[in-house]
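1. predicted model and sequence below, questions to follow.
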Amino acid sequence: MSNINVIDSIMGSGKTQYAIQRMNEASDLERFIYITPFLDEVQRIKDNVKGRTFKEPDNRNNEGTKLRSLKDLIARGEDIASTHALFRTADDEVIELLTDAGYTLILDEVMSCVEPVNVRASDIRKLERAGDIEISNNRVTWTGDPNDDSRYLDIRLTAQAGNLFYYRSKFLVWSFPPDVFKAFDDVFVMTYLFDGQIQKYYFDMHGFDFELHSVKTSGDRYVLTPYDKTSENRQELYRLIDIHQSKLNDIGKRKNALSVTYLSKRSSDIDFLKQVRNNLRSFFETHTQVKRDEVYYSTLKEIEKTIQPKGYKEPRRKKGAEKQPPKVVIPHNARATNLYGDKRAMAYIFNRYMNQDIKVFFQDNGVSISDDTYAVGELLQWIYRSRIRNGEPVELYLPSSRMRKLLKDWAEYQL
């Protein structure tokens, strides 16, 4: 079993710098796989780790796939830097290659280890009747054409990897193979508020033991210390956030207001959408007096374009242009990117809850989850994309009364 270390340290505390330092000082006999959400962070590792050459998987091989390239690099014992998206496709062959190969995994930010698969119950029954899948003890096995490339291709590939589960007779749940983590000598997961994250519940479900650490600076070095949330100076960060208070918050008074369910139900409510659009414009134009290039906001994807206020609409991407205008609308789960470090005003038109199917999946497997810790962790990661990461103050429109309370509770160490 791997030694799993979770570096649960507040944003900006030096997690990535610690990882770079560790890799720079490691023995030549140690091999690393560094997994990060974004390609620009892959390049950062390639540029900053000295004395070893990190290779990035590509599709220049007989199979034309990055997964094949990843396997070839592991077989050759190369140091590897890649993205979450590729690592999530790991299969039995990857596990076999990693076992006893002496690799250390460094995971920059948690992975989505469990996700619902978007397939209708009628399609599941159709696949079962056609003999394409068999379901035993909730595990889905692909029994049809092993090379099927129909619209069920993603179902086939996931089932063939042994990572697909039929759950509560109505939906499929993809689960990352736990044997991947077991195949490494050491695993380092770098994140913040791990106690509220899906990967923590995944580790609990599969019985993984892990040690919690924080990162501190000691002179010009980064060192691991025992996890202690009271040393995080949360109030210092909270004071940099000017949380908007006015009648613009009335749209989020109810505890469940602005959740996925709530926004989905009101996605065709013209008056409601107009109100949100007017609120956004009022916040950016009147209350904060900022220009389009200084803001970002997030909400449910289905209503992103509908609520774009005049003067703050998403700019058109200029095909072939060397420099693109900065985005205004970003994903509500944005993390681990530095692309918005000059933004000073943000609006989070969202009330975060864990996906209900995933929540039930964990609960039915005996794992307790905290919706509140999960929500505030996602919000903090989102806020930290702004210039607050440079110690500069920001202005935040957070109309959900629940999310405002959770942020305050976090600052007071109640979460």
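-> Cool, the structure landed.

2. rest of the way, CA atoms for contacts and neighbours
-> Fine.

3. and for Lys170, nearest residue in space, chain neighbours not counted?
-> Nearest-residue entry for Lys170: Ala121, 5.4 Å, with adjacent residues in sequence omitted and distances by CA to CA, 6 or more residues apart in numbering.

4. neighbours around the one you found, how many?
-> 12 (other CA atoms under 10 Å).

5. that one contacts Arg168, correct?
-> No: counting by CA atoms under 8 Å, Arg168 is not a contact partner of Ala121; they are 10.7 Å apart.

6. need the contact list for Leu107.
-> Counting by CA atoms under 8 Å, 6 or more residues apart in numbering, Leu107 touches 34-36, 187-190.

7. which of these are buried?
-> Applying 16 or more other CA atoms under 10 Å to the contacts of Leu107, the neighbour count classes 34-36, 187-190 as buried.

8. make a markdown table from these and add secondary structure and distance to Val49 to it.
-> Supplementary listing: these in a markdown table, determined by DSSP: H, G, I helix; E, B strand; the rest coil; distance: CA to CA, whole Å:
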| residue | secondary structure | distance to Val49 |
| --- | --- | --- |
| Tyr34 | strand | 11 |
| Ile35 | strand | 14 |
| Thr36 | strand | 15 |
| Val187 | strand | 18 |
| Phe188 | strand | 17 |
| Val189 | strand | 18 |
| Met190 | strand | 17 |
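
9. which of those residues sit farthest apart?
-> Spatial extent of the buried ones among the contacts of Leu107 (CA to CA) is set by the pair Thr36 and Val187 at 13.7 Å.

10. how about Phe38: what's its closest non-neighbour residue?
-> Thr83 is the one closest to Phe38 (CA to CA, 6+ apart), at 6.1 Å.

11. what separates the closest residue to Pro393 other than its chain neighbours from Arg389, distance-wise?
-> Excluding its sequence neighbours, the residue lying closest to Pro393 (CA to CA, 6+ apart) is Leu240, at 4.4 Å. From Leu240 across to Arg389, the span is 10 Å (CA to CA, to the nearest Å).

12. and the longest strand along the chain, how far out from the chain middle?
-> Using DSSP state E, we find that the single longest strand of the chain is strand 211-218. Put simply, strand 211-218 sits 21 Å off its chain's centre (CA atoms, centre = their mean, to the nearest Å).

13. take the one below as the second:
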Amino acid sequence: MQDSKSQTGFKVFDAMMGSGKTTAIIESIRNADHAQNFLYITPLLDECHRISGTKYDPEDSFKRPLIATHDDTSVHYQYEDSPLKNRRFKHPSYKGGNKAESLQYLIKNRENIVSTHQLFMNLSPSMLNEAKDYILIIDETIQVYDVYSEYTSTELEALFRLGWIKIDDDNVTLRFQRGNFGDNGGDPTGTKYETLATMCDLGQLLYVDQKLIVWELSIDTLTAFKEVWIATYMFDGSQMSAYLSSYGVKCEMIRFGTKPSEIAHLINLSDDKFINSIGEKTTALSSSQYKSNKKAVCDQLSKNLDNFFRNKCKSKKNDRIWTSFKEGCTAIAGTRYRDEWLAFNTKATNDYKDRKNVAYLLNLYPNPMVVKASAMKGFPVKEDIFALSEMVQWIWRSAIREGHQINVYVPSSRMRTLLKRWLNDEFELSAMPTEQLMLDCV
């Protein structure tokens, strides 16, 4: 592993949605030496095209960039008049293999590249050997932890007994013991344990509660780059912040833009006791309650949602969105609201910027196994800030991003209190409008 403290520089652009993070990064790219190469990753393909200035056929579900000319060695896209047009960003394609291999090829050929989070997560550190001179730009934080369910607790116990895996000295990281493996000279290549061994070699698997494995992004995937720039909001509460801190990474924090109190007048938050009573308990409307008492919870939320949209807001179909845990979506929506549901983890889209009535019908906590895994590494995810950040990001899919007033229904008392505290600037790390510091990522 590279020494992340000395080899790779990490910079975080931390600003509220609509404060110009993307604009600031685009200007930084424009002003950089033309020989400097960039890999820009973002959650959605639409954003890839917006950054690169490329166009696609609206009828193409794959949103492939339109090609102007091509030959045996290169492809030339149709570019719009965009700020980064002269940088000639390229998109990975399926031609000649898969998109991951295409991205690797583009890096090898020193192209500027736009791609999605999902594709980037499929890359192994070995595929990034040529990326040492690149700047990686991450638009919104990427997933750095996930539950890995390939093996049951019984299977894991058997592997421990055989001596094929063990816990590292940090008491959480799994390591594969090749010297103890089977009759194949310690080489799991070609067996069902090949992937397990590789992930253990990369330090990607964390053993939690003696039963579950949590996958962790290999830090080598990030330290393969010259620099990493992250554009997000409330980075302090993200899983990525805890993750980077566990590796001793120092982040240059660049904070700027609007404070929550400056836009508080745009949020009309419902304090109606009748429709909020379902979320009175601190843990009400959590994922576990949705699962354990689904019918009662969803039936009442369905009535409350209808009350809020029809009676409180007088809303119409094209001016509202709502969210819940996916398992409750159908039961809550009925026939009236099924087309207006938007997943609670939706980010980086402007498709709902005309919606002025929004309902956030859940009480969000990070995955408890992820919380435990990060805590075992010494840097637990900050649960309240994580929940608040995710909720605010979702609310900002609505008309508030255009400066319009919105009506908001948040029945969970915990989530509603967090939102009120945020609007009162209680989570602001500095009263200064602009702040640039070198900090630990915690």
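-> Good, I have the coordinates. As the structure is a prediction and not an experimental result, all values here were calculated from the model.

14. now distance to Arg139 of structure 1 too, for the buried ones among the contacts of Leu107 of structure 1, in a markdown table please.
-> Shown next, in a markdown table, are these (distance: CA to CA, whole Å):
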| residue | distance to Arg139 of structure 1 |
| --- | --- |
| Tyr34 | 30 |
| Ile35 | 28 |
| Thr36 | 29 |
| Val187 | 27 |
| Phe188 | 29 |
| Val189 | 28 |
| Met190 | 30 |
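
15. of these, closest to Gln160 of structure 1?
-> Gln160 of structure 1 lies nearest to Ile35 out of these, by CA to CA, at 23.4 Å.

16. what's the distance between that closest one and Ala159 of structure 1?
-> Taken as CA to CA, the span from Ile35 of structure 1 to Ala159 of structure 1 is 24 Å.

17. ditto for Asn279 of structure 1
-> Asn279 of structure 1 is 46 Å from Ala159 of structure 1, by CA to CA.

18. and Arg344 of structure 1, by the same measure?
-> Arg344 of structure 1 sits 45 Å away from Ala159 of structure 1, going by CA to CA.

19. and what of Gly207 of structure 1?
-> From Gly207 of structure 1 across to Ala159 of structure 1, the span is 23 Å (CA to CA).

20. neighbour count for those two, which is higher?
-> Ala159 (20 against 10).

21. mind listing what the more buried one touches?
-> Counting by CA under 8 Å, 6+ apart, Ala159 of structure 1 has contacts 140-142.

22. show me which of those is closest to Asn59 of structure 1.
-> The shortest gap between Asn59 of structure 1 and any of the contacts of Ala159 of structure 1 belongs to Trp142, at 25.8 Å (CA to CA).

23. that closest one contacts Arg156, correct?
-> Yes: using CA under 8 Å, Trp142 of structure 1 is in contact with Arg156, at 6.0 Å.

24. shared neighbours, the two?
-> Counting by CA under 8 Å, 6+ apart, nothing touches both Trp142 of structure 1 and Arg156.

25. higher neighbour count, those two?
-> Arg156 (25 against 22).

26. mind listing the helices in the stretch 251-400 of structure 1 by residue range?
-> 260-265, 270-281, 356-364, 371-383 (DSSP state H, counting those that start in this stretch).

27. what does the third one correspond to over in structure 2?
-> Helix 356-364 of structure 1 corresponds to residues 368-376 in structure 2, going by TM-score structural alignment.

28. tell me which residues of that stretch are tucked away?
-> 369-374, 376.

29. what is the nearest of the contacts of Leu107 of structure 1 to Arg352 of structure 1?
-> Nearest to Arg352 of structure 1 among the contacts of Leu107 of structure 1 is Met190, at 21.9 Å by CA to CA.

30. roughly how far apart are the closest one and Ile307 of structure 1?
-> According to CA to CA, Met190 of structure 1 and Ile307 of structure 1 sit 35 Å apart.

31. got it, and Lys343 of structure 1?
-> 20 Å.

32. more neighbours, the two?
-> Using other CA under 10 Å, the more surrounded residue of Lys343 of structure 1 and Ile307 is Lys343, with 23 against 19.

33. identify the residue of structure 2 aligned to that one.
-> Residue pairing (TM-score structural alignment): Lys343 of structure 1 is matched to Arg355 of structure 2.

34. for the nearest residue to its match once chain neighbours are set aside, give me its contacts.
-> Nearest non-adjacent residue to Arg355 of structure 2, counting by CA to CA, 6+ apart: Asp319, 4.1 Å away. Asp319 of structure 2 is in contact with 354-357, counting by CA under 8 Å, 6+ apart.

35. equivalent analysis for Val6 of structure 1, please.
-> Here Val6 of structure 1 is in contact with 188-191, 194, 210-213 (CA under 8 Å, 6+ apart).

36. those helices in the stretch 1-150 of structure 2, which residues are they?
-> Assigned by DSSP H, counting those that start in this stretch, the stretch 1-150 of structure 2 shows helices spanning 21-31, 45-52, 99-108, 117-121.

37. give me the mean deviation of the longest one from structure 1.
-> Compared with structure 1 after fitting, helix 21-31 of structure 2 has a mean deviation of 1.3 Å; criterion: mean CA distance after the TM-score superposition for structure 1.
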